[in-house]
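S.K.: only geometry, no sequence info:
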């Protein structure tokens, strides 16, 4: 499933670039490419943990 996200990003970027380069730009192909790109980025970003930790933030604020 991890590779599916990268494939979505790659295919979305290629489709968006392809739709943008033509003289007769097809808006629907461009939108479809951007949607694929954003779905891939969203699926990858869901798995990245947050850097902040609420427990550490509360203890620092209590000491001030």
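M.R.: Structure received. All values derive from a computational prediction rather than experimental measurement.
S.K.: CA only for contacts and neighbour counts going forward, please
M.R.: Will do.
S.K.: And the spatially most central residue of the chain, how far from residue 8?
M.R.: Closest residue to the average C-alpha location of the chain: residue 41 at 1.9 Å, with CA atoms, centre = their mean. In this view, residue 41 and residue 8 are 8 Å apart by CA to CA, to the nearest Å.
S.K.: re the thing from before, in the helix or strand containing the residue nearest to the centre of the chain, what counts as buried?
M.R.: Assigned by DSSP states H and E, residue 41 belongs to helix 27-46. For helix 27-46, burial by neighbour count (16 or more other CA atoms under 10 Å) applies to 29-30, 33-40, 43.
S.K.: let's bring in a second one:
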């Protein structure tokens, strides 16, 4: 596991814990909750940047192949 994935994982876990802690109190600390959510979203964003798009694949991987049809005149 490289350092970037470790940082992403730590941001997600710590952000989630902070958000849950801030919301669990009887009187919610809004700034602490916002900070936890921001840290959580930052980790998720950094993780999603490294996931390739499913549309980046080439068309050769389709099951249906088209044939060139010649006009019969």
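M.R.: On my side now, so go ahead. These figures come from a predicted structure and were not determined experimentally.
S.K.: Superpose the two chains and report the TM-score.
M.R.: For these two chains in superposition, a TM-score of 0.82 is obtained (TM-score structural alignment, normalised by the length of structure 1); 59 aligned residues with a CA RMSD of 1.8 Å.
S.K.: so what's residue 15 of structure 2 up against?
M.R.: 35-40 (CA atoms under 8 Å, 6 or more residues apart in numbering).
S.K.: any idea how far the aligned partner of residue 35 of structure 2 in structure 1 lies from residue 9 of structure 1?
M.R.: Counting by TM-score structural alignment, residue 35 of structure 2 lines up with residue 32 in structure 1. Going from residue 32 of structure 1 to residue 9 of structure 1 by CA to CA gives 12 Å.
S.K.: Residue 3 of structure 1 now?
M.R.: 10 Å.
S.K.: Of these two, which one has the most company?
M.R.: residue 9 (24 against 9; other CA atoms under 10 Å).
S.K.: Looking for the alignment partner of that one in structure 2.
M.R.: Per TM-score structural alignment, residue 9 of structure 1 is aligned with residue 12.
S.K.: picking that back up, which one of the buried residues of helix 27-46 of structure 1 sits closest to residue 20 of structure 1?
M.R.: Nearest to residue 20 of structure 1 among the buried residues of helix 27-46 of structure 1: residue 30, at 6.8 Å, using CA to CA.
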